[in-house]
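Q: Got a sequence here, can you build the structure:
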Amino acid sequence: MTTIAPNRAVTAVRQSPNYSAGRPAGAPNTITIHWWGSYGQSHDGVVNYLCRQGGNSSAHYVASSQGVTQLVSDRDRAWHAGALGNPRSIGIECRPEMSDADFAMVAKLIAAIRAEHGDLPLRGHKDWMATQCPGTWYAQLARLDQLARGQKASAASANTTALQAQTAPATKAAKLTATDRQLMLDVDGIPGGHTYARLNQVMGTGTKGSPSEAMWKKFQLFLNTVVSSKDIRNLTGAPSLDADGIAGAKTWKTFQYWSGNVKPAWMAQVGGPSKLTGATWNQWVDGVAGVKTWKMLQHCLNSSYANSGKLLSK
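A: Next comes the predicted model:
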């Protein structure tokens, strides 16, 4: 085992047992970008998985807005890119939510690796073997390379929105919303980076792939305009939601009540009741932001307009 000598970007070190010693094929000559696949996983949870005893996978680094954890020395082979990629590539596991802060941290790590090993080109995991990894990061490798070199990332083309450029590869097969021609969200109930980027965009608070206080404030103000004060009082005990930027039970109850009445077919489609009545009330209006509620919000976002500050209308 080569002792890990962390570079300037590393914020934590934890040695994984899953690696092969040395670089018999030669020094590192590429950097391979991965994503860890499932939205909502924590940085530390991914580190724990790649450091598990008896595992069959690892990476040299796990990088996210939280920091950079090094698991395997650059001078050893992590198990990350198969027979073609493992011998001479350095592997970085990246957060699928792909926020601006995630990008900045990965770019900082790439710059530090290059300072030590030379101007290594970037590759995606799928360049080495049949896989979907690194997902949406793959279309952003050129942007990531520019950021790592300290250059300004290229702007989106005239036919590509900021949200599309941030969240997905531009392909002819991409599904776009019928309302404003934005990237269609997967209705999966997972509040990942794409969903937050779209909610920010619809509320008019930017396109960052992470929640913001301003975003939730706009969301709360919208709900105050579409649900009567009488109904909000029945739901929350007050005539209106406090626009405090905190998405708590009162905010979610109000959204559930509104969406269930406006779009009962969607409510049933995502696993709720077919109609909101006294008998079915607790099946839907519970104030919990669970999978069904997020699916409903994703449906709404797919039928909304950028910078409108509203759901389902301009």
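Q: rest of the way, CA atoms for contacts and neighbours
A: Fine.
Q: how far away is Lys218 from Arg114?
A: Separation of Lys218 from Arg114 (CA to CA, to the nearest Å) stands at 42 Å.
Q: same deal with Val46?
A: 24 Å.
Q: circling back to that earlier point, of Lys218 and Arg114, which one has the most company?
A: Lys218 (21 against 16; other CA atoms under 10 Å).
Q: Just the buried positions in the helix or strand containing that one, please.
A: Element membership of Lys218, judged by DSSP states H and E, is helix 213-226. Buried positions in helix 213-226, judged by neighbour count with 16 or more other CA atoms under 10 Å: 214-224.
Q: nearest to Val262, of these?
A: The closest of the buried residues of helix 213-226 to Val262 turns out to be Leu223 (CA to CA; 12.5 Å).
Q: before we move on, the earlier item: save the buried residues of helix 213-226 as JSON lines, and put in distance to Ser20 too.
A: Below are the buried residues of helix 213-226 laid out as JSON lines (distance: CA to CA, whole Å):
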{"residue": "Ala214", "distance to Ser20": "47"}
{"residue": "Met215", "distance to Ser20": "46"}
{"residue": "Trp216", "distance to Ser20": "47"}
{"residue": "Lys217", "distance to Ser20": "50"}
{"residue": "Lys218", "distance to Ser20": "51"}
{"residue": "Phe219", "distance to Ser20": "50"}
{"residue": "Gln220", "distance to Ser20": "53"}
{"residue": "Leu221", "distance to Ser20": "55"}
{"residue": "Phe222", "distance to Ser20": "55"}
{"residue": "Leu223", "distance to Ser20": "55"}
{"residue": "Asn224", "distance to Ser20": "58"}
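Q: for those, which one is nearest Tyr61?
A: Met215 (32.0 Å).
Q: Do I have it right that that closest one meets Arg198?
A: No - between Met215 and Arg198 there is no contact under CA atoms under 8 Å: 10.5 Å.
Q: Could you tell me how far Thr167 is located from Asn302?
A: Thr167 is 15 Å from Asn302, by CA to CA.
Q: and what of Leu199?
A: In terms of CA to CA, Leu199 sits 10 Å off from Asn302.
Q: Mind checking which of the two has more residues around it?
A: Leu199 (33 against 26).
Q: next up, for comparison:
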Amino acid sequence: MSRREVPTPELRCPLCHTELERFWSYCPSCSRRLEWKDTQRETGAECAYCGWMVSDASSFCPWCGRNIQDEDSSDEPLKAPKGFKFHARCDWGCGGGVMYPMRFCPWCGRTQTWRYDHFENACPHCDRGVDDWMATCPWCGEDATGRDLIPRALRRARRLLIVSRIRDWHYRVALRPGVSGVAPRAPKVIELDRRYVTGKRRRDEISWNMLTGLLLHELGHSFLYHHWAWTRTGRFRRAFGEVRKAYRVADEHWVDFERRRIATTLTDYVSAYAATHPQEDFAETFRFYVARRGRLRELFAEFGRKRKGVPVYEKFLVLHDFVRSLRGWR
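A: This is a model prediction of the structure:
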């Protein structure tokens, strides 16, 4: 196995020295706008508008889309001019070759689309490829996690955690395509389905209260994975059961995460969704505990009115005592 090549200085951010890929528009760590000039004299030309390296044979800048045609421009579209590689043909059928990640065809000037399969996820702003470690999208310069689209839900959840006296475990929320959830291999990364936050009034979009409840539920999963050793204790197992067991059915439930009142059905669970799996049982218990600000007296009074069983009381006591133990309280 060959050793990984050390990036050259031009492939590192001049400000924070983060490793870059060629032709990224922004540094994914410090958000610095990047310029890829012809410092190595590969093409011998730069765009007069954006300053990026271009080919003398091109008619349009492949980075900003401006017309740069002059007497040196080729009359026929080329496959790979000097200094550039051939990765695909123009999407619009002009016959010219384009190199990843050119935004425009250098021969006809039309917009190009690329697949970003080697990235872990997609930017919620421009839908291009990003990785989970990126703070800024390298293509559009916006927040790669999409947290700027859900500030109210994040502030609300953060405030509830503080009031509930739960110590921060440095979680990270990101809007991603697909289902919401937390992966055990990355317990601090909480992914929310971005179709719920479209920025437009669509059928899939949910209210801020609903989004906050969903976030608190997923925070419960993240909290559990982050303190996984706690699940091996006898008291936790007696309260919630074996959290390592597999799901028996596909999880296709629609849950009203906006609800703050305890369900009247299922005397041993706080909600119907909590009965589907021990991990969901804990996540729902965590959500109600945080949403009600850790006030056990109010919760237990409601349990009594709704004739909840002893296991429900025990679940909240187990969680409450563990939260206190993390702060060194008895």
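Q: Overlay them and tell me the TM-score.
A: TM-score for the superposed pair, counting by TM-score structural alignment, normalised by the length of structure 1: 0.32. Supporting figures: 158 aligned residues with a CA RMSD of 5.8 Å.
Q: rewinding a little: the helix holding Lys218 of structure 1 packs against which elements?
A: With contacts taken as 3 or more CA pairs under 8 Å, 6 or more residues apart in numbering; DSSP states H and E, helix 213-226 of structure 1 sits against helix 193-203, helix 249-262.
Q: Tell me the first helix or strand C-terminal of it.
A: Next along from helix 213-226 of structure 1, by DSSP H and E: helix 229-236.
Q: the inter-axis angle of that next one versus helix 249-262?
A: 120 degrees (axes from the mean of the first three to the mean of the last three CA atoms, to 10 degrees).
Q: Ends of stretch 46-62 of structure 1, what's the gap?
A: 8 Å.
Q: Phe300 of structure 2 is in contact with Tyr313, isn't it?
A: Yes - between Phe300 of structure 2 and Tyr313 there is a contact under CA under 8 Å: 7.0 Å.
Q: of these two, who's got more company?
A: Tyr313 (19 against 15).
Q: Which secondary structure elements does the strand or helix carrying the more buried one sit against?
A: Using DSSP H and E, Tyr313 of structure 2 falls within helix 310-326. Counting contacts by 3+ CA pairs under 8 Å, 6+ apart, helix 310-326 of structure 2 is packed against helix 234-240, helix 278-291, helix 296-305.
Q: the inter-axis angle of that helix versus helix 296-305?
A: 170 degrees.
Q: Just the buried residues of helix 310-326 of structure 2, please?
A: 312-316, 319-320, 322-323.
Q: quick one: secondary structure of Ile90 of structure 1?
A: strand (DSSP: H, G, I helix; E, B strand; the rest coil).
Q: What is the neighbour count of the residue nearest to it when sequence neighbours are not counted?
A: In this structure, Ile90 of structure 1 finds its nearest non-sequential neighbour in Ile31, 4.7 Å apart by CA to CA, 6 or more residues apart in numbering. For Ile31 of structure 1, the count of nearby residues is 22 (other CA under 10 Å).
Q: Mind giving me the packing neighbours of the helix or strand Ile31 of structure 1 falls within?
A: Secondary structure from DSSP H and E places Ile31 of structure 1 in strand 30-35. If you count contacts as 3+ CA pairs under 8 Å, 6+ apart, strand 30-35 of structure 1 packs onto strand 89-94, strand 122-124.
Q: What is the subsequent helix or strand relative to the first one?
A: Which is strand 89-94 of structure 1. helix 100-117.
Q: Would you mind putting the helices and strands packed on helix 213-226 of structure 1 into a markdown table with distance to Arg123 of structure 1 alongside?
A: Below are these laid out as a markdown table (distance: least, CA to CA, whole Å):
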| stretch | distance to Arg123 of structure 1 |
| --- | --- |
| helix 193-203 | 22 |
| helix 249-262 | 42 |
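Q: now, of these, which is deepest in the fold?
A: helix 193-203 (a mean of 27; mean count of other CA atoms under 10 Å).
Q: In terms of secondary structure, what does that helix contact?
A: helix 162-167, helix 213-226, helix 291-302.
Q: Roughly how far does Leu301 of structure 1 sit from Ala197 of structure 1?
A: 11 Å.
Q: now swap in Ala249 of structure 1 and tell me
A: Taking CA to CA, one finds Ala249 of structure 1 at 22 Å from Ala197 of structure 1.
Q: do Leu122 of structure 1 as well
A: According to CA to CA, Leu122 of structure 1 and Ala197 of structure 1 sit 26 Å apart.
Q: Same question for Trp284 of structure 1.
A: For Trp284 of structure 1 relative to Ala197 of structure 1 (CA to CA), the value is 25 Å.
Q: What is the burial count for the nearest residue to Arg152 of structure 2 once chain neighbours are set aside?
A: Closest residue to Arg152 of structure 2 apart from its sequence neighbours, by CA to CA, 6+ apart: Trp208 at 7.2 Å. Counted with other CA under 10 Å, the neighbours of Trp208 of structure 2 add up to 18.
Q: thinking Trp208 of structure 2 is in contact with Ala153, fair?
A: Yes - A contact is recorded between Trp208 of structure 2 and Ala153 when judged using CA under 8 Å, the distance being 6.1 Å.
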